[in-house]
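Peer 1: Structure for this input, please:
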Amino acid sequence: MLALAHARITIMANIILLEDESVLRAELADFLGEQGHCVDTAGSIGEFEQKFCPERQLIAIVDLGLPDGEGLDLITRLREDGDRIGIIVATARSGGRNKAKGLIQGADHYLSKPFELDELAATITALARRLEDGAIRPRWLLDTLRCQLTPPGKAAIDLTSQSYIVFRTIVSGAGKPVSRRKIVEALGENYLHYDQRRLDTQMYQLRKLVLDACGMDLPVATARGRGYQITEAVDLRG
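Peer 2: So this is what the prediction gives:
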């Protein structure tokens, strides 16, 4: 069994998790999501290659024994392609020789199953911090006086008052899921009498506004059954 972590992370990261065992994959994805990370999952190398986006994902967690190939070969290809991504091996293959081989192939860290979730969380935080420190990465900016959202490297986007309130409330969660109730009440509405479809429409319009204006996705993920959470760092000004 994997032990639950008690410490919260301070750095959010976009992660792709490659694990063929479905129960463990779901457990790890839920844990990482609760820690504030945005997680894509894959059960095979083929699925990983379909979902992998080096411009968006910062860290890959890779199992080695996979149904359609060898995780070490995937790591080699990632390094040969020159993709700037942190790689954490999470595998049942223990022992110094296996660990040395994984690190030589290009992994940044090597965790042997079973591992503590605290250890995984700390490894991700350390690796994300090192990767972020090694590059200048523009951040989203929310102007709280002008109600404007500025995507990285793009022009400012004017938000409606309601869109601003919705987005600002989600940002206040600092990467943790923000409940629909909290968002509705921030809008000054009674949650018990509020038509939930209005919030769905509000989120759709906000996402479309940002996508149409700059070609980028709004950094907000749906936390199933819990609300919404921010997936990238957002600076506040005003």
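
Peer 1: drop to CA atoms for contacts and neighbour counts, all remaining ones
Peer 2: Noted.

Peer 1: All the helices of the protein, residue numbers only.
Peer 2: Using DSSP state H, the helices of the chain run over 22-34, 45-51, 71-80, 96-105, 117-133, 161-171, 180-186, 196-214.

Peer 1: okay, those in a markdown table with distance to Ile88 next?
Peer 2: Shown next, in a markdown table, are those (distance: least, CA to CA, whole Å):
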| stretch | distance to Ile88 |
| --- | --- |
| helix 22-34 | 13 |
| helix 45-51 | 14 |
| helix 71-80 | 10 |
| helix 96-105 | 9 |
| helix 117-133 | 8 |
| helix 161-171 | 28 |
| helix 180-186 | 34 |
| helix 196-214 | 32 |
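
Peer 1: For Leu236, which of the ones you listed is the nearest?
Peer 2: Closest of those to Leu236 is helix 161-171, at 9.2 Å (criterion: CA to CA).

Peer 1: for comparison, sequence B:
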Amino acid sequence: MKLLLLEDDDLLAESLAELLEDNGYRLDVSSNLNDAQAFMATEQYALAILDLGLPDGSGVDLLKRWRKGQVDIPILILTARDTWEDKVVGLRSGADDYLTKPFHEAELLARLHALLRRRQGASHGYLQVSGIQLDEEAQRVCCDGEQWASLTATEFRLLRYLMHHPDRVHSKAQLLDQLYALEQDAAAPNLVEVYIARLRRRLGKDLIQTRRGQGYLLVSHRSS
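Peer 2: Down below sits the predicted model:
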């Protein structure tokens, strides 16, 4: 699952990137409005984290442009502006949540999980699709009520993305884009095949289907 971070403090951006990647997210980082706008126009994100005070303009103005342009992903404002007036402006401009600096890492992660679960329509702590339960905090999976099994970081990112978008065909290129950030060296497309095979061994062969020449999809209802 890929997130967009707009933050002009290099040290904070680096720290956040490490935190989020350790917790199974992929991250593209922008330090200015123009780059963030370009990323949003060309990439697919599950959520954006937005600072307000930026070197080339206002994060609130960018937020308003995104909402007017039908950008409907959850957006979390992360800023040093801590007055109630700032919070009201941010939320009324289209933000889904507002967190002030300094912050506790556990609270940031909890808010991200809550926003993503809310978008998925889930009130519990697990993603559930087709008999699979995915524990996002512990990065483990349970299939058809069997014992929980731990996932590697890449297995977890891939399965979570597929579960957030069931019954949709995803090309290898789209899946790689979700697994690796833009600044990383390009990964070989056959890595997707490797991790799809690993997930099938854990979950069964019929859950993740191959569409020849198109890609893969996770089915939300398995045939009896």
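
Peer 1: deepest of the helices of the first structure, which one?
Peer 2: helix 161-171 (a mean of 20; mean count of other CA atoms under 10 Å).

Peer 1: Identify the residue spatially nearest to the residue most central in space within the first structure, adjacent ones excluded.
Peer 2: Centroid-nearest residue in the first structure: Cys38, 1.7 Å away (criterion: CA atoms, centre = their mean). Of all residues not flanking Cys38 of the first structure in the chain, Asn14 sits nearest, at 4.8 Å (CA to CA, 6 or more residues apart in numbering).

Peer 1: Which position in the first structure pairs with Glu107 of the second structure?
Peer 2: When the first structure is aligned by TM-score structural alignment, Glu107 of the second structure is paired with Glu119.

Peer 1: Spell out which residues sit in contact with its match, please.
Peer 2: Glu119 of the first structure makes no contacts at all, as judged by CA atoms under 8 Å, 6 or more residues apart in numbering.

Peer 1: Can you give me the distance of it to Leu111 of the first structure?
Peer 2: The gap separating Glu119 of the first structure from Leu111 of the first structure is 9 Å, by CA to CA, to the nearest Å.

Peer 1: Please apply the same query to Ala42 of the first structure.
Peer 2: From Ala42 of the first structure to Leu111 of the first structure the distance is 18 Å (CA to CA).

Peer 1: Where do the strands of the second structure begin and end?
Peer 2: Under the criterion DSSP state E, the second structure carries strands at the ranges 2-6, 26-30, 47-50, 53-54, 57-58, 75-79, 97-100, 126-129, 132-135, 140-143, 149-150, 208-211, 215-218.

Peer 1: Can I get those strands in TSV including distance to Arg111 of the second structure?
Peer 2: What follows is the strands of the second structure, written out as TSV (distance: least, CA to CA, whole Å):
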stretch	distance to Arg111 of the second structure
strand 2-6	14
strand 26-30	17
strand 47-50	11
strand 53-54	21
strand 57-58	23
strand 75-79	8
strand 97-100	8
strand 126-129	15
strand 132-135	16
strand 140-143	20
strand 149-150	23
strand 208-211	30
strand 215-218	27
